[in-house]
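S.K.: Predicted model, plus sequence, below.
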Amino acid sequence: MAKKSIKPKNSKTKYYLYSLITLFIAVRFYLFSEFYQNFSSEKTKSGTVSKMEQMVAIDEIDYSKLDDSICMLKKTYCEVPQNYSHIVDCLHSEDINVYYLKDAGSCSLCKLTPGFVFPIDTKETVKVVKCLAGSKPARVPFRVRSGAHSFGGTSFVEHGFIVDMKRMRRISVKPKKKEVVLGVGVRVGEAYQALEKYKLLVIGGDCPDVGIGGLSSTGGTGFTTRKYGVMINTVLNYEVVLPTGDVVNASFDENRDLFDVLRGTGGSSFGIITHVTLKLGPLEPMYGFLRIKIDPKSTGEWLHYFVSIADTLSDDMMYIYTYLFDKFTLVQGALTGELFSNSTLQNEVVQNLVDDAKKRGVDIISANIFKVPYTDLWKYTYGAHAYSKSVNPKSTWLRDYREHTNSEYNGVTSGYICTDHVPLEVFEKLEKHYFHPKYRKQLLPADIGTNVELFGGNTFSDEMYGVYKGKGCRAIFTTYPKRGDTPEKATLIQKFQAEFWDILRPYTNYSYRGYEDASHGRSDQGGHVGMMDFHYGESKYEVMTAKTKFDPENIFKNHLSIPTIDCYEQNLCQ
C-alpha cells in the first residue's frame, strides 16, 4: 500500500511551513558562517588565514630584477670571506638566496657589505634566524628592516646581513570585526589603500612609505592620533620569530610580558615580528583640512599658545602640527566627527583658535579650511605625488642601501613636552635661534626640518600602552638635521642642532624610540645606561627582564636595542 504524503490542509498552512523551513535554513547558515569566522582556519605561506578573512592582493616583486645595482650571490660569483661563508652555506642549504650590491657594474665584483636576505613567509624567516643566530663561534652582525625608514639607522649594518621583510606583504581583512592582519613588509600607505573599500583605516602613520613592522612596535603617530590614539594602542597580536627559531604569538592573552615590551621599544630587540593584527578605525568620506600661516616673528608666541591648548582642544581635531620654515610658520591639521560635519561649529572652533592666538600676540597671515578625502591629507602635507610614489616599492627599497649611514639625516632628535608650563621666554629663544641670520643665510628649511606635533585628546587613551613613554605629555618637538653636502655645512647644521636642544631639553622628557638621540648614548658604544634611563625610566627593568628571558644571548641588537640585565649592570653591551 502506497504511503500517504503529508500535505498542508490549505495554502495558509503551506505558507507558514515554507516560511519556517526558510528561517531554519537561514539561521543554520548564519551560525555556520559565524563558527567558521571565529574557529576555522587554513594555512597559507604567510601564516594562518581565517576562511572569513578577505585577502587583499599586492603584486609580488622580483627583487633580483628590481634594480640593476643588485646581484644574487652564488658560489661562482663572489669569493665569500671566511666569516661569512658558513652563514651563506647555511642559507643556501635552505634554498634561501643571498643578495649583494654590485660593484663596478659587475656581479663578479660583488660588494660583500652587507648581504641581503628577503624571506617570503614565516617559515623562511625561521630558517634565516636559525642560520644567523646559530652562527657561533663566528657570529656575524645582522639587522632587521621592514620599511627602511629608520632615522636612527637601526635597520642597517655595514658588515653583516640585513634581513629585509619587504616580501611579507599579506593583507587579510576581517571587516565585521574591524581587524586586519598585516605582514610587516606592508607599507602603511598600502594598508590605507587596501582598506579604503571597506571604509576602514589603520590608526597611526602619516608617512605612507613607513613599514608596518617598525611603526606598530615603535609608536605610530599620524593623522588620527588625537582622535583614536597611536598605533601601538591598536595592536591585538604580534607573530614573532624568537632567537631560538620558535614562532610565538604575543597578545593580551599569550606571552603578555613580550606583548607589553614590544609595544614601544621598536628596533627588533626580541626577535623578528612577521605579522601584526590591528584593530581598525572608521574611514569617513571626507575630512576638514586646516591650514594656518603665521608670521615668523611671532613663532615664539604661537608655540607657547600651541602647547597650552593640548588638553582643551576637541579630539575631533584629529591631528595638528606646526612646521617651521624660513618665511613663515605653518600649522596644519585634520578635522572629523561633529567638528567636521557641523560647519557652524567648525567655523566657530577655528575662529576661536585664531582669535585666541591673536590675543597671545600671534600675527596670523591666513587661515583656511577645506574638505578633502583621507588620502589627500598626504598630498597637502607632503606634496602632490607623496601618496602614489610612496606606495610603490620600487621607489624606496634601495634608497638607503648605498651608504653605511643608512639615512640622509644625522641624529634626528625629539623630546616630549610633559610639564604643565613652559615659560614663553623659552619659545622666544627658540624663535630667535631658528631665524638667526647666521643660519638662515646658509641653511634651507629642509637642512634642519623642525616640527611640533600636538598631543592631548585620546593620544594615549589605552591604559595598557606598553612601555611607550609619552602618556600625559602635551606635544613632541622633533628636529631632522641633514648630513650636509659640504663639511662646513654639516658643521653648521650640527651647531644649530646642539644649540636648539640646549634651549629646549630642560623642559622635555623622553624621546621617540625610533630616533637616535646621541646625547643619551648608544647600546653598542657603552652608552646603554644613559639610553635606558632616558627612554624608559622606571620601566627599564621590566624591559630588560623580557630581553633577558627571550634573547638572553643578545642576538638581536643594534645601537638602540634593549640590553640584557647583565649587559646593563656589568657593561657588557659592546
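M.R.: Looks like it came in fine.
S.K.: from here on, contacts and neighbour counts on C-alpha atoms
M.R.: OK.
S.K.: The residue most central in space within the chain sits in which helix or strand?
M.R.: Nearest residue to the geometric centre of the chain (CA atoms, centre = their mean): Leu215, 1.6 Å. Assigned by DSSP states H and E, Leu215 belongs to helix 212-218.
S.K.: report the longest helix in this protein, please.
M.R.: If you go by DSSP state H, the chain has its longest helix at helix 11-39.
S.K.: Which positions in that helix come out as buried?
M.R.: Gln37 (16 or more other CA atoms under 10 Å).
S.K.: just checking, what packs against it?
M.R.: For helix 11-39, the elements it packs on are strand 47-50, judged by 3 or more CA pairs under 8 Å, 6 or more residues apart in numbering; DSSP states H and E.
S.K.: One more pass at 7 Å, please.
M.R.: Packed against helix 11-39 by the contact rule (3 or more CA pairs under 7 Å, 6 or more residues apart in numbering; DSSP states H and E) you find no helix or strand.
S.K.: State the next helix or strand along the chain beyond it.
M.R.: strand 41-44.
S.K.: still on that earlier bit, any idea how far the helix holding Leu215 is from the chain center?
M.R.: 4 Å (CA atoms, centre = their mean, to the nearest Å).
S.K.: List the contacts of that helix.
M.R.: 146, 184-188, 231-232, 262-267, 273, 513-514 (CA atoms under 7 Å, 6 or more residues apart in numbering).
S.K.: Would you mind listing the outside residues contacting stretch 536-552?
M.R.: 242-243, 257-258, 261, 270, 467, 469, 532-533, 562-565.
S.K.: Could you pick out the buried ones from those residues?
M.R.: Using 16+ other CA under 10 Å, the buried ones in the contacts of stretch 536-552 are 242-243, 257-258, 261, 270, 467, 469, 532, 562-565.
S.K.: Among the residues you listed, which pair sits farthest apart?
M.R.: Across the buried ones among the contacts of stretch 536-552, the longest distance by CA to CA is 26.4 Å; it joins Pro243 and Lys469.
S.K.: can you count the residues close to Glu538?
M.R.: 12 (other CA atoms under 10 Å).
S.K.: How about Met165?
M.R.: 27.
S.K.: do the same with the one 10 residues further on
M.R.: Here the neighbour count serves as a burial measure; for Pro175 (other CA under 10 Å) it reads 16.
S.K.: got another, please set it beside the one above:
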Amino acid sequence: MSLKLICICILCLTLTINAAPSKKQVADTLQECLNPVKGNKVFPNDAVYSQDIIDENTRITFKPAVIVYATSVEDVQTSVKCATTLKIGITARSGGHSYEKYGTGGRDGVLVVDLANLNNITINNSKKTAVIGAGNKLGPIYYTLSQSGFLIPAGSCPSVGVGGHSMGGGYGLYGRKFGLASDHISSVNMVNANGDLITASTDENPDLFFALRGAGGGSYGIVTDITFNLSPVPPTVTSFTLTYDPSKLQLTFDAMNQVGTSLPAEMTISLSISPNNVQIVGVHLGSSESAQSALKKFIKVSSPTDTQFNEETFFASVVRMGFQGFQGTINPTHHPNSFKAKSFFVKSPGLSSAGVQSINNFLNTIECSTFAEFDLFGGGAANSIAPDETAFVHRDTLYLIQLYTTLTGDESTDKICLDKLTSFGITFQKRFTSYFSYQNYIDRDLQDWQHRYYGSNFERLTKVKQKYDPKNLFNFPQSIPTSAN
C-alpha cells in the first residue's frame, strides 16, 4: 500500500471518528441524561411535540431539542446539569408569553424547562408574604391571594406567567398605587449554571437580587419560586371605561398630559387607540363615587362620549380587566396569534400634538390590524424608586406606549406591515419619545436594546452575569452578556 493511500485511509478514519452525532444520537444521549427527571419529557418525535411548542406568538416557531415539564426543583437541577454536560442551550418557559419566543430558546435545538407544574402558592398571613412558584399564571395568583385578602400588583392578562413577568418589572393596573411586581419581591430561589439552588435577597447574593428584579428573565439561571410582600385587597374596586370620539383624540392626550399625574395613586388608566376607536379603561381602588370625583377634571378636559363605572370586588375587577382571558372561575386561556410589537416610554410633559397625529396616521394607514396602548405610569409608586435600586431603570416616565400589530397570514402583506412598523418605530422614537423601551415587550429588532431596556444599569448587569454564569449557559438573542463590550 502506498504512503499516499495510507494517508487517505487515515484521513477518512479520522473524519468518521470526529463526525458530528446524528439527531437521533443527540436525542438518545439527552434522553438518557434526563432519565432521573420525574416530569414529562417531550421530544421532537412525540405526537404532542407540535402542539407543545406553540406559545402566545405564532409569528415565529423554534424547535427545541426537548421540553422538560419539571415537577420539582430537582427536575430543574437535573435539566441544567444535562445542558452543561451535553453543551446545549437551556431556557425556562413560565407562561409562554415571550414576544420573541425566547421561552423556547429564540433558536432551534434548546432544552426547554417548562415551569407550569411549579405552581404552589404558600401564604404566610402573619408576615403578609407569599412564596409563589415560578410556573404560576397571574389569574390563579390573583384569585388565590384575594381569597386570603391579599394581592400583588401585576399585569391584566391572566395567562401570563409570573416568572417572566415579575423578573422583567411587571407593570399593571394597580401599579400607580403599589408599583411593579418586581418591587414587591423579597427573595428569589434560582437554579444556577452549576445546577445549585441559590437564594437572592438583600441578605444573600444582593448583586444577583438587584439584577433579577428587572433583568432576570432567563439571563442568570432558572427561577423556581419567588417570595412576594403582599398588599391588602381593598374592600371595593371600581372598574371604569371612558369612550371617545376618534376625531377628538387630541383632547384625550391633553387630559393624559395635563391631569394624569394628579390623579390619585389609587387610580390607574390605560388608553387604547385604533382606527375608529378611542377608549380608556381603568381601575380605582375605591368606590364608584370616589372614582367619579377623582376623574371630574380629567373628564372635563377630555370630553368622553360615554362613561361606565362598575363598583365590584377586587377579583371581579381582575376578571373584567382580563378581557375574556378567563375560562370558568380562575383558569386562564391562551389566545395564540401572530403579532409584532414595539414599546416606548414617554416622559413628562407627554406626547406632543405632532406625536399624537403621527401615531394616529400610522394606525390608519398600516395594512394590518394595529392598536396603540398608553399606560399611565407617572405620579405613582413606580416613580418613587431610584433607577439604580433595581435593574428596572424606567422610573421617571409619564406613560408607556405599546404598538401591537396582528399579522394577516399573507406573507407579502405581513412583510409590508413589519417593514412599516419597524420604520415608524425608529422615526417615532427619535422625534417624540424617550430613548427607552420596556423589556417585557421584548423586540428582537430593537437597535441598542442593551441600553434601551437597561440604561445605565447595563454594565452592572454584565458583571453580575460574569459572576453567576461566566460560561453564558443561559443565553438567548437578547440575554444579558458576560461583557458590556
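M.R.: Noted; the coordinates are in hand. The shown structure was predicted, so the numbers you read here are calculated from the model rather than taken from an experiment.
S.K.: what's the TM-score here?
M.R.: The TM-score (TM-score structural alignment, normalised by the length of structure 2) is 0.85; 448 aligned residues with a CA RMSD of 2.6 Å.
S.K.: ok so, going back, can you check which part of structure 2 the longest helix of structure 1 sits on?
M.R.: Aligned using TM-score structural alignment, helix 11-39 of structure 1 spans no residues in structure 2.
S.K.: What's the match for Leu473 of structure 1 in structure 2?
M.R.: Leu isn't right for residue 473 of structure 1; it's Cys. So, by TM-score structural alignment, Cys473 of structure 1 is matched to Thr397.
S.K.: what's the nearest residue to its match if we skip its chain neighbours?
M.R.: Lys347 (4.4 Å; CA to CA, 6 or more residues apart in numbering).
S.K.: Thought His394 was touching the one you found, still the case?
M.R.: No: counting by CA atoms under 7 Å, Lys347 of structure 2 sits too far from His394 to count as a contact (9.9 Å).
S.K.: the more surrounded of these two?
M.R.: His394 (26 against 20).
S.K.: buried ones in stretch 239-252 of structure 2?
M.R.: Ser239, Phe240, Thr241, Leu242, Thr243, Tyr244, Asp245, Pro246, Leu249, Gln250, Leu251, Thr252.
S.K.: Just tell me what the last one corresponds to in structure 1.
M.R.: Thr252 of structure 2 maps onto Trp302 in structure 1, with residues paired by TM-score structural alignment.
S.K.: what does Ser412 of structure 2 give?
M.R.: Under TM-score structural alignment, Ser412 of structure 2 pairs with Glu488 in structure 1.
S.K.: how many neighbours does that match have?
M.R.: For Glu488 of structure 1, using other CA under 10 Å, the count is 9.
S.K.: So the alignment partner in structure 2 of Tyr541 of structure 1: helix, strand or coil?
M.R.: Under the alignment by TM-score structural alignment, Tyr541 of structure 1 pairs with Glu459 in structure 2. Under DSSP: H, G, I helix; E, B strand; the rest coil, Glu459 of structure 2 falls in the helix class.
S.K.: burial measure for Glu459 of structure 2, as a count.
M.R.: Count around Glu459 of structure 2 with other CA under 10 Å applied: 19.
S.K.: Also Arg452 of structure 2?
M.R.: By other CA under 10 Å, 21 other residues sit near Arg452 of structure 2.
S.K.: Mean per-residue distance, the helix or strand encompassing it versus structure 1.
M.R.: Taking DSSP H and E as the criterion, Arg452 of structure 2 maps to helix 449-454. Compared with structure 1 after fitting, helix 449-454 of structure 2 has a mean deviation of 2.1 Å; criterion: mean CA distance after the TM-score superposition for structure 1.
S.K.: before we move on, the earlier item: how much space separates the match of Cys473 of structure 1 from Gly455 of structure 2?
M.R.: Distance of Thr397 of structure 2 to Gly455 of structure 2, given as CA to CA, to the nearest Å: 13 Å.
S.K.: same deal with Gly425 of structure 2?
M.R.: 19 Å.
S.K.: try Ser437 of structure 2
M.R.: For Ser437 of structure 2 relative to Gly455 of structure 2 (CA to CA), the value is 10 Å.
S.K.: So for the two, which sits in the more crowded spot?
M.R.: Ser437 (27 against 19).
S.K.: from the contacts of stretch 536-552 of structure 1, which ones fall inside helices?
M.R.: Going by DSSP H, the helices hold Asp257, Leu258, Val261, Met532, Asp533, Ile565 from the contacts of stretch 536-552 of structure 1.
S.K.: For burial, what's the neighbour tally of the residue nearest to the last one when sequence neighbours are not counted?
M.R.: Looking back up the chat, that one is Ile565 of structure 1. Distance criterion CA to CA, 6+ apart; nearest residue to Ile565 of structure 1, sequence neighbours excluded, is Met544 at 5.6 Å. Using other CA under 10 Å, Met544 of structure 1 has 22 neighbouring residues.
S.K.: Tell me the mean distance between the helix or strand containing Met544 of structure 1 and structure 2 once they are aligned.
M.R.: Element membership for Met544 of structure 1, per DSSP H and E: helix 540-550. Here the mean offset of helix 540-550 of structure 1 against structure 2 after fitting is 0.4 Å, by mean CA distance after the TM-score superposition for structure 1.
S.K.: list the buried ones in that helix?
M.R.: Buried-residue list, helix 540-550 of structure 1, by 16+ other CA under 10 Å: Lys540, Tyr541, Val543, Met544, Thr545, Ala546, Lys547, Thr548, Phe550.
S.K.: Out of the residues you listed, which is nearest to Tyr99 of structure 1?
M.R.: Closest to Tyr99 of structure 1, out of all of the buried residues of helix 540-550 of structure 1 and judged by CA to CA, is Phe550, at 29.2 Å.
S.K.: buried set for the helix holding Leu215 of structure 1?
M.R.: Neighbour counts over helix 212-218 of structure 1 (16+ other CA under 10 Å) mark Ile212, Gly213, Gly214, Leu215, Ser216, Ser217, Thr218 as buried.
S.K.: what would those look like in a markdown table with distance to Gln351 of structure 1?
M.R.: Below are the buried residues of helix 212-218 of structure 1 laid out as a markdown table (distance: CA to CA, whole Å):
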| residue | distance to Gln351 of structure 1 |
| --- | --- |
| Ile212 | 37 |
| Gly213 | 40 |
| Gly214 | 38 |
| Leu215 | 35 |
| Ser216 | 36 |
| Ser217 | 38 |
| Thr218 | 36 |
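S.K.: what about Phe371 of structure 2, is that helix, strand or coil?
M.R.: Three-state call for Phe371 of structure 2 (three-state DSSP): strand.
S.K.: Contact partners for it?
M.R.: Per CA under 7 Å, 6+ apart, neighbours of Phe371 of structure 2: Ser272, Ile273, Ser274, Leu363, Leu403, Tyr404, Thr405.
S.K.: one more time with 8 Å, if that's ok
M.R.: Ser272, Ile273, Ser274, Pro275, Leu363, Leu403, Tyr404, Thr405 (CA atoms under 8 Å, 6 or more residues apart in numbering).
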